[in-house]
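> Sequence and predicted structure, then a few things I'm wondering about:
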Amino acid sequence: MQASTYAIKASVCFDARNRRRACVLAAGFANTRSVALNCNFTSNNSICMRDMGMKLTRATQGVETLFRSTVKPRSVKAQASAGDIEEATPFKPQAKKSSGVVLPFVGVACLGAILFGYHLGVVNGALEYLAKDLGIAENTVLQGWIVSSLLAGATVGSFTGGSLADKFGRTRTFQLDAVPLAAGAFLCATAQSVQTMIIGRVLAGIGIGISSAIVPLYISEISPTEIRGALGSVNQLFICVGILAALVAGLPLAGNPLWWRTMFGLAAIPSILLALGMGLSPESPRWLFQVFLHDYISHI
């Protein structure tokens, strides 16, 4: 391949006023030259050098001003090896337009974040009433088990969420995650013993542990680059929304002591919506590429 040579041509147009300015500048350079010649016949060289420096400075500033006011950007022509002339237009980056196509799917994924916050906050208002209902009002140890069993399940779920997402895909993992979320909510709402309550809380904890791993993963992989940073903070926002929803759901407890069962049962609704919504959501492009690359390498 022949090496390409590029010739950049620029043209400067002078109007009548700029021509007059150029003549004045030329006279200034000529006057500077005459000062330099006179220095050869004088004995005081310092005075001559000072005068010549001042005149050169004025002339240089005038040239910069002249070119700054007259030079205009022109299209650059690039000459290739075969003598072809190609017009090179200046690069203008196109404005990126944020697409709202992914927003419904991000909203579906954020149901997992809402459930994360809801299960964390729902026990705060309901613990006193469920303890009386289950007969453990004086047993603080069992009450502690009911509270902390959610975090124990979340620890297990957080370790398995990533591997499940890589094996089954992001949307299928969401649908699998809805099973322990809904089952845990149902067991907690219908519990007649402490053991059933703890099992329900563990299942709900496994569900929120898995969702804590795959919700930000899925959102970041389906979001366009220009709004990826903004959508990345949506997960934390909806966790706070879930905690707030749990606190609001506990307001009727003062008038209805058995309302705590309804509070836990309400968590099954977002779980079902999560499973149904992920059936209509697209799979992560990154996971699809990983599957394609694995199949391609395995057939080589």
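Nice, thanks for sending it over.
> going forward, measure contacts between C-alpha atoms and count neighbours the same way
Noted.
> tell me the strands in the protein, going along the chain?
In the chain, strands defined by DSSP state E lie at 76-79, 85-88, listed in chain order.
> From the contact counts, what lies against the last one?
For strand 85-88, the contact count by 3 or more Cα pairs under 8 Å, 6 or more residues apart in numbering; DSSP states H and E identifies strand 76-79 as packing neighbours.
> what about the helices in this structure?
Listed in chain order, the helices of the chain (DSSP state H) span residues 16-39, 45-70, 103-134, 140-168, 170-189, 194-222, 228-232, 234-249, 259-265, 268-280, 285-298.
> Packing partners of the shortest one?
Counting contacts by 3+ Cα pairs under 8 Å, 6+ apart, helix 228-232 is packed against helix 194-222.
> helices or strands up against the helix it packs on?
For helix 194-222, the packing partners by 3+ Cα pairs under 8 Å, 6+ apart come out as helix 103-134, helix 140-168, helix 170-189, helix 228-232, helix 285-298.
> Buried residues of that helix, list them for me.
Using 16 or more other Cα atoms under 10 Å as the test for burial, helix 194-222 gives 194, 196-222.
> between it and helix 170-189, how big is the angle?
Counting by axes from the mean of the first three to the mean of the last three Cα atoms, to 10 degrees, helix 194-222 points 160 degrees away from the direction of helix 170-189.
> okay, the angle between helix 194-222 and helix 268-280?
Going by the same axes, to 10 degrees, helix 194-222 makes 30 degrees with helix 268-280.
> Tell me if I'm right that residue 122 and residue 266 touch.
No: in this structure, residue 122 sits apart from residue 266 without contact. The criterion is Cα atoms under 8 Å, and the distance is 10.2 Å.
> Have a look at the two and say which one is more surrounded.
Neighbour tally, residue 122 and residue 266, criterion other Cα atoms under 10 Å: the higher count belongs to residue 122, 23 against 17.
> show me what contacts that one?
When the contact criterion is Cα atoms under 8 Å, 6 or more residues apart in numbering, the partners of residue 122 are 243, 246-247, 249-250, 263-264.
> Go again with 6 Å.
Residue 122 makes contacts with residue 246, as judged by Cα atoms under 6 Å, 6 or more residues apart in numbering.
> before we move on, what about residue 126?
By Cα under 6 Å, 6+ apart, the residues touching residue 126 are residue 260.
> any idea how far residue 86 is from it?
In this view, residue 126 and residue 86 are 75 Å apart by Cα to Cα, to the nearest Å.
> this is the comparison structure:
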Amino acid sequence: MADSSGGGGASKLKQSRSFDGNDAYIRADKIDLTTLDIQLEKHYTKGWTKDKAASGGGAPQGPREDWEIDPLKLEIRYVIAHGTYGTVYRGTYDGRDVAVKSALLQENGNPPWKLSLPHICVATLVSFLFGYHVSVVNEPLESISLDLGFAGNTLAEGLVVSTCLGGAFVGCLFSGSIADGIGRRRSFQLSALPMIIGAALSASSNRLEGMLLGRFLVGTGMGLGPPIASLYVTEISPSYVRGTYGSFIQIATCLGIIAALFIGIPVKDVTGWYRAFLMISSVGIILIVMLLLRCGWFCGWF
């Protein structure tokens, strides 16, 4: 991998990767997950001025101008090269293709665990919802069967409980390619769409078929979210706490199951209350989507 630590790093990287002339290159030794503050000289590759970099021009030898990178304009998509001195990612900055070099941090020591903890907590909310939806119909199942007219039909009751797992299987099949194609954060947001639609459909349906379709859509989002959450947690966790943070995924799943069981106890014998019980998950889904807007796309330690 071409090293971009010097002034000619960008041209070497361009030649080795065959990027077009409109590409820009951002170098970073360390990217803070909260601000994505570019620590290494805080500007496009050495020798570039702000105007030249913004216009996609070459690398003039004029004076450098330090400037901040707007974190909301930087989107990381996938890894394009690994090397001794770091990793190069492909993404976009303000709508333009960029390559972002993030140097490994062995020489800088371990980053504080507090930097990544808020992002870990947001990611594990997806697993919490997975556990919630797995068990959300267990307690009010009798009430649901009476309301939708399939009381005593054990096959229908089993389908209501397990259809979401069929949807989760479908979602899992595509989770990896989606995460690599559009990035981790957008994948989280995409997984929220079928979960919101499915929860609304399940809560408003007056027929068994509508309930099953809603549960299947919820399951699709469930299948997309947790695998990407595991990948995201692994990528943004500093190595010395990666195992601890990785366990948060399963802890959140178990807490979601427990929460659904406890919330369902007072409503299991009240016909119709299960609808609010199903819709309440939409609040958590919307919360995740909003919090993800403040989360980092990736980090610089592995």
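Right, received. Where do you want to start? Note that this is a predicted model, so its numbers are computed, not measured.
> hang on, the earlier thing: okay, the strands of the first structure, which one's buried deepest?
Of these, the one with the most neighbours on average (mean count of other Cα atoms under 10 Å) is strand 76-79, at a mean of 16.
> Kindly name the residues of the second structure that line up with it.
Residues of the second structure offer no counterpart to strand 76-79 of the first structure, counting by TM-score structural alignment.
> Could you pick out the longest strand of the second structure?
strand 74-83.
> so that one corresponds to what in the first structure?
Under TM-score structural alignment, strand 74-83 of the second structure corresponds to no residues of the first structure.
> got the angle for that strand vs helix 154-182?
What separates the directions of strand 74-83 of the second structure and helix 154-182 is an angle of 70 degrees, with the same axes, to 10 degrees.
> Name the next helix or strand downstream of strand 74-83 of the second structure, please.
The first helix or strand that comes after strand 74-83 of the second structure along the chain, using DSSP states H and E, is strand 86-93.
> Can I get the helices of the first structure in TSV including distance to residue 96 of the first structure?
Output for those, formatted as TSV (distance: least, Cα to Cα, whole Å):
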stretch	distance to residue 96 of the first structure
helix 16-39	42
helix 45-70	33
helix 103-134	17
helix 140-168	30
helix 170-189	27
helix 194-222	17
helix 228-232	13
helix 234-249	21
helix 259-265	44
helix 268-280	27
helix 285-298	20
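> wait, which of those is closest to residue 94 of the first structure?
When the helices of the first structure are compared for distance to residue 94 of the first structure using Cα to Cα, the nearest one is helix 228-232, at 18.3 Å.
> Tell me roughly how far that closest one lies from the second structure on average.
Taken against the second structure, helix 228-232 of the first structure registers an average deviation of 0.7 Å after superposition, with mean Cα distance after the TM-score superposition for the first structure.
> buried ones in that helix?
If you call a residue buried by 16+ other Cα under 10 Å, then helix 228-232 of the first structure has these buried ones: 231-232.
> Which stretch of the second structure is it matched to in the alignment?
Helix 228-232 of the first structure maps onto residues 242-246 of the second structure, going by TM-score structural alignment.
> repeat for stretch 100-116 of the first structure
Under TM-score structural alignment, the alignment places stretch 100-116 of the first structure onto residues 114-130 of the second structure.
> ok, back up a step: packing partners of the longest strand of the second structure?
If you count contacts as 3 or more Cα pairs under 6 Å, 6 or more residues apart in numbering; DSSP states H and E, strand 74-83 of the second structure packs onto strand 86-93.
> Run the angle between the strand it packs on and strand 74-83 for me.
Put simply, strand 86-93 of the second structure runs at 150 degrees to strand 74-83, going by the same axes, to 10 degrees.
> what's the helix or strand following strand 86-93 of the second structure in contact with?
Proceeding N to C from strand 86-93 of the second structure, the next assigned helix or strand is strand 96-102, under DSSP H and E. Residues from elsewhere that reach strand 96-102 of the second structure (Cα under 6 Å, 6+ apart): 23-29, 86-92, 300.
> Then stretch 243-261 of the second structure?
Outside of stretch 243-261 of the second structure, the residues within contact range by Cα under 6 Å, 6+ apart are 124, 127-129, 131-132, 135-136.
> What residues of it count as buried?
Using 16+ other Cα under 10 Å as the test for burial, stretch 243-261 of the second structure gives 245-246, 248-250, 252-261.
> Find the residue closest to residue 270 of the first structure in space, skipping its chain neighbours.
residue 111 (6.2 Å; Cα to Cα, 6 or more residues apart in numbering).
> hmm, back to that, between the helices and strands packed on helix 194-222 of the first structure, which one is nearest to residue 23 of the first structure?
Sorting these by Cα to Cα, the top spot, which is the nearest, belongs to helix 228-232 at 58.3 Å.
> quick one: that closest one to chain centroid distance?
Here helix 228-232 of the first structure shows a centroid-to-chain-centroid distance of 3 Å under the convention Cα atoms, centre = their mean, to the nearest Å.
> Could you do stretch 107-116 of the second structure as well?
Centroid displacement of stretch 107-116 of the second structure relative to its chain, using Cα atoms, centre = their mean, is 21 Å.
> is it true that residue 79 of the second structure touches residue 86?
No: counting by Cα atoms under 6 Å, residue 79 of the second structure stays clear of residue 86, with 11.0 Å between them.
> Which one's more surrounded, those two?
For residue 79 of the second structure against residue 86, the residue with the higher neighbour count under other Cα under 10 Å is residue 86, and the figures read 22 against 15.
> Centre-most residue in the first structure?
Taking Cα atoms, centre = their mean as the criterion, residue 229 is the residue nearest the geometric centre of the first structure, at 1.6 Å.
> Disregarding flanking residues, what is the spatial nearest neighbour of residue 184 of the first structure?
residue 200 (4.0 Å).
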